[in-house]
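# Predicted structure and sequence below. I'll ask about it afterward.
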Amino acid sequence: MVNAGMGELVEIILPVRDMNTQVAFYRDMLGLHVYEPEAVQDFRDFYDVKLYTGTCMLVLHTVRGEESNSEHAPKLVFRVADLRQSRELLQEQQIEMGEIRSPENGLLICDGKDPEGNIFSLESSDEQAQQPIKVTSQPGRATTYVSINSRRGRSITLLRDNKFVIALEVAGIILLNIARTPLNLVSLLTVFLVIMALLWLRGSSWSQMGLRTPLHWRSTLLTGLIGGLVLFLMSTLVFSPIIETFVHSAPNTQLLDTVRGNPIELATTLISIWTSVAFGEELIYRGYLFNRIADVFNDSGLGWTIAVFGQAIIFGLAHIYQGLAGILLTTAYGVMAGLLYLISRRNLWPCVIAHGLVDTISTILRFTGMA
């Protein structure tokens, strides 16, 4: 008999398709503790979720919708004292074994197949194993890693962990917005491309900012439409009269009067609203700036509170061409849109829909001469 030095069973990897539903079952119904990630309520953007069973880890692993269940059977993970020796002993017995890899600092893993083709893994500790950094892990995609000593690895570490650098990053985007409006030195596309580069440099994605596919499009659309109507009514009937009373002026929106009685201008404006304005501004303000401001404060409750008002103030200052009344009104809108973002579990689609609806109603009213 050959003993490959198997130790304790440390993980069972279970393939899942709906991460939130499966986490809710094992956590809320069976009482397992979520070990990683911590302090998270929405698990849709996580490729792996670990739950502690008391003896080993249950790892819920997202698989693509088009793949069959047979391709992703549950996998057992065993801890061994010497992975290299155990691998060689199994190979001598004609057991198919994969290459050794190091997904985490000090950890070696090797996959194999039993005589019936079921996949298992061996893992062991190794102080010489190089620590890689996990780049964005998304459902349907394999997790990728970069070396911590590479240029990108160093930039990821810096942009994820250094609060001073994060604050400088936010300040830089604010300055770009000032250059965009009112100075008109850069375009919205330029700001968007800079943010794209920053996301790549820290191994993140728009999905983590909230631009992810909703579980239910119908409820998302309904949330956006209702939210848009509420935001429009609150802005028009509540905040606008209060602001005009205090500052003794209305927002200066003469630049938007070109649509009045002009069907062609109306059509082009509506196209712009639903592309660059609603979509682009929500990604920048409610998506990127909202999350990065919260990152400065470790994503705490205080951090999210500051983020709600911080991104709203920046959004309001971007409308400085509308005068003081316009700044205050759009700041109030930014606060309400930020709350909608949180209510929607930080999914941007309801905010995009609401923003587009508010601007569409305002534009049509201006076209008809009712605004």
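Received, thanks. Numbers count the residues shown, from 1 in each chain.

# alpha carbons only for contacts and neighbour counts from here, please
OK.

# residues in contact with stretch 168-182?
For stretch 168-182, the external contacting residues (C-alpha atoms under 8 Å, 6 or more residues apart in numbering) are 185-188, 191, 195, 289, 292-293, 314, 318-321.

# So which of those are in strands?
Mapping the contacts of stretch 168-182 onto strands (DSSP state E) picks out no residues; all lie outside.

# so which strand or helix has Ser102?
Element membership of Ser102 [criterion: DSSP states H and E] is strand 101-104.

# Just the buried residues of the next helix or strand after that strand, please?
Downstream of strand 101-104, the first helix or strand assigned by DSSP H and E is strand 107-113. Within strand 107-113, the residues scored as buried using 16 or more other C-alpha atoms under 10 Å are 107-112.

# Over to stretch 285-299?
Those would be 285-297, 299, for stretch 285-299 by 16+ other C-alpha under 10 Å.

# got the residue ranges for the helices in this structure?
Counting by DSSP state H, the chain has helices at residues 19-24, 83-92, 151-161, 163-180, 188-201, 206-209, 217-233, 240-247, 263-272, 281, 290-296, 301-317, 323-343, 349-368.

# Indicate which one of those is closest to Ser121.
helix 83-92 (10.2 Å; C-alpha to C-alpha).

# elements contacting the closest one?
Packing partners of helix 83-92 (3 or more C-alpha pairs under 8 Å, 6 or more residues apart in numbering; DSSP states H and E): strand 107-113, strand 119-125.

# Does anything pack onto the first one? Which helices or strands?
It stands for strand 107-113. helix 83-92, strand 101-104, strand 119-125.

# just the last one next, same as before
With contacts defined as 3+ C-alpha pairs under 8 Å, 6+ apart, the secondary structure elements packing on strand 119-125 are strand 75-80, helix 83-92, strand 107-113.

# which one of the ones you listed lies closest to Thr268?
strand 75-80 (54.5 Å).

# so what does the closest one touch, helix or strand wise?
Secondary elements touching strand 75-80 (3+ C-alpha pairs under 8 Å, 6+ apart): strand 6-16, strand 119-125.

# want to compare, so here's the second one:
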Amino acid sequence: MRHSTGELGKRALWALPLLAPLLISGIGALFSVAIVVIAIFTVKSAYAPTMALVWRGWGPSLALGAAVGVATALGFALLVDPVLSAVTGEPVDLSSFAAVEGNLPNYLVLLAIGLLFGGIAEELVFRGFVIGWGAELFGKPMALPLAIVSACVFGLAHMYQGWTGVISTGLVGLIFGVLYVACGRRLLPAIMAHATNNFIGVTAIYLGIGL
């Protein structure tokens, strides 16, 4: 199948936020966010599928997202992560957040980052742009395969947590991606799920609970 130069350009632009976390260690996701923000305001076809937000109303969107977030946080803390740690021989590396335990100012800073950057910005990139606009570019049947691609890069963007953290985060990203697709590629449930999951995780670190 032949594609116009403009269509190929759009596909290249779509791929850039996926490449940034792989090519730029640590801060690649920041470049991904910047690319997406520029893209949705300069490429007409990118805005609507990326920014489609509400699924069946605000209440159902937020309630479903919160439920998935709680289930994900607890399920991974109590079951998935221990199994992954046993298989890989190493736990998820959360040493980067050691200064948060028992420190309220640090907790509030990390919580704000987790809710705003993690919950909103990362979902805009990895679900809204990569899957939402990607499904428009490559065809709607590609939504689930794109969710897998998105989850893999999402996991690798968390390499600072070690390979166990990469796998764990990738699986979490897959859950958020499947939720996004199941909700008709509407972003709010995934945003709420991600924010809820991060809220529980960051709070557990602050309290020294070990979730």
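Received the coordinates, thanks. These numbers come from a predicted model, not from an experiment.

# Overlay the chains and give the TM-score.
TM-score for the superposed chains, counting by TM-score structural alignment, normalised by the length of structure 2: 0.87, backed by 207 aligned residues with a C-alpha RMSD of 2.2 Å.

# mind checking which of the helices and strands packed on strand 119-125 of structure 1 is nearest Ala278 of structure 1?
Comparing those by C-alpha to C-alpha, strand 75-80 comes nearest, at 44.4 Å.

# So which bit of structure 2 is the closest one matched to?
On structure 2, no counterpart of strand 75-80 of structure 1 exists by TM-score structural alignment.

# Other residues contacting that strand?
5-14, 86, 118-124.

# and these, which are buried?
9, 11-14, 86, 119-124.

# Please convert those residues to TSV, extending it with distance to Leu175 of structure 1.
Formatted as TSV, these follow (distance: C-alpha to C-alpha, whole Å):
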residue	distance to Leu175 of structure 1
Leu9	53
Glu11	48
Ile12	49
Ile13	46
Leu14	46
Ser86	57
Ile119	52
Phe120	52
Ser121	50
Leu122	51
Glu123	48
Ser124	49
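
# just curious, which of the residues you listed is nearest to Ser219 of structure 1?
Leu14 (29.0 Å).

# separation between the closest one and Glu104 of structure 1?
Look at Leu14 of structure 1 and Glu104 of structure 1: by C-alpha to C-alpha, to the nearest Å, they are 20 Å apart.

# Also Ile243 of structure 1?
Taken as C-alpha to C-alpha, the span from Ile243 of structure 1 to Glu104 of structure 1 is 55 Å.

# More neighbours: those two, which one.
Ranked by neighbour count (other C-alpha atoms under 10 Å), Ile243 of structure 1 and Glu104 place Ile243 first, with 19 against 16.

# So what does that one match up with in structure 2?
Residue correspondence to structure 2 (TM-score structural alignment): Ile243 of structure 1 is matched to Leu84.

# Show the contacting residues for its match.
Neighbour list for Leu84 of structure 2: 91, 164, 168 [criterion: C-alpha under 8 Å, 6+ apart].

# So what's the residue count around the first one?
Residue crowding around Pro91 of structure 2 was assessed by other C-alpha under 10 Å; the count is 18.

# Nearest to Thr268 of structure 1, out of the buried ones among the contacts of strand 75-80 of structure 1: which one, please.
Taking those together and measuring to Thr268 of structure 1 by C-alpha to C-alpha, the closest member is Leu14, at 49.9 Å.

# Surely the closest one is in contact with His61?
Yes. With contact defined as C-alpha atoms under 8 Å, Leu14 of structure 1 counts as touching His61 (5.9 Å).

# and Leu283 of structure 1, what pairs with it in structure 2?
Leu283 of structure 1 maps onto Leu124 in structure 2, by TM-score structural alignment.

# Its match and Val83 of structure 2, how far apart?
Taking C-alpha to C-alpha, one finds Leu124 of structure 2 at 30 Å from Val83 of structure 2.

# Those two: which is more packed in?
Taking neighbours as other C-alpha under 10 Å, Leu124 of structure 2 and Val83 compare with Leu124 leading, 27 against 15.

# Would you check that that one makes contact with Leu53?
No. Leu124 of structure 2 lies out of contact with Leu53 (C-alpha under 8 Å); the separation is 9.9 Å.

# okay, and the common contacts of those two?
In terms of C-alpha under 8 Å, 6+ apart, Leu124 of structure 2 and Leu53 are both contacted by the residues Leu187.

# Grab the nearest non-local neighbour of the counterpart of Thr203 of structure 2 in structure 1.
In structure 1, Thr203 of structure 2 lines up with Ile364, judged by TM-score structural alignment. The shortest distance from Ile364 of structure 1 to any non-neighbouring residue, by C-alpha to C-alpha, 6 or more residues apart in numbering, is to Leu266 (7.6 Å).

# What separation do you get for the residue mapped onto that neighbour from structure 2 and Ala99 of structure 2?
For Leu266 of structure 1, the aligned position in structure 2 is Tyr107, judged by TM-score structural alignment. Distance from Tyr107 of structure 2 to Ala99 of structure 2, counting by C-alpha to C-alpha: 9 Å.

# okay, these two: which has more neighbours?
Neighbour totals were compared for Tyr107 of structure 2 and Ala99, and Tyr107 leads with 20 against 13 (other C-alpha under 10 Å).

# is it true that that one touches Gly208?
No. Using C-alpha under 8 Å, Tyr107 of structure 2 is not in contact with Gly208, being 11.6 Å away.

# What is the burial count for the aligned partner of Pro21 of structure 2 in structure 1?
Alignment note (TM-score structural alignment): Pro21 of structure 2 maps to Asn177 of structure 1. The number of residues packed near Asn177 of structure 1 is 24, by other C-alpha under 10 Å.
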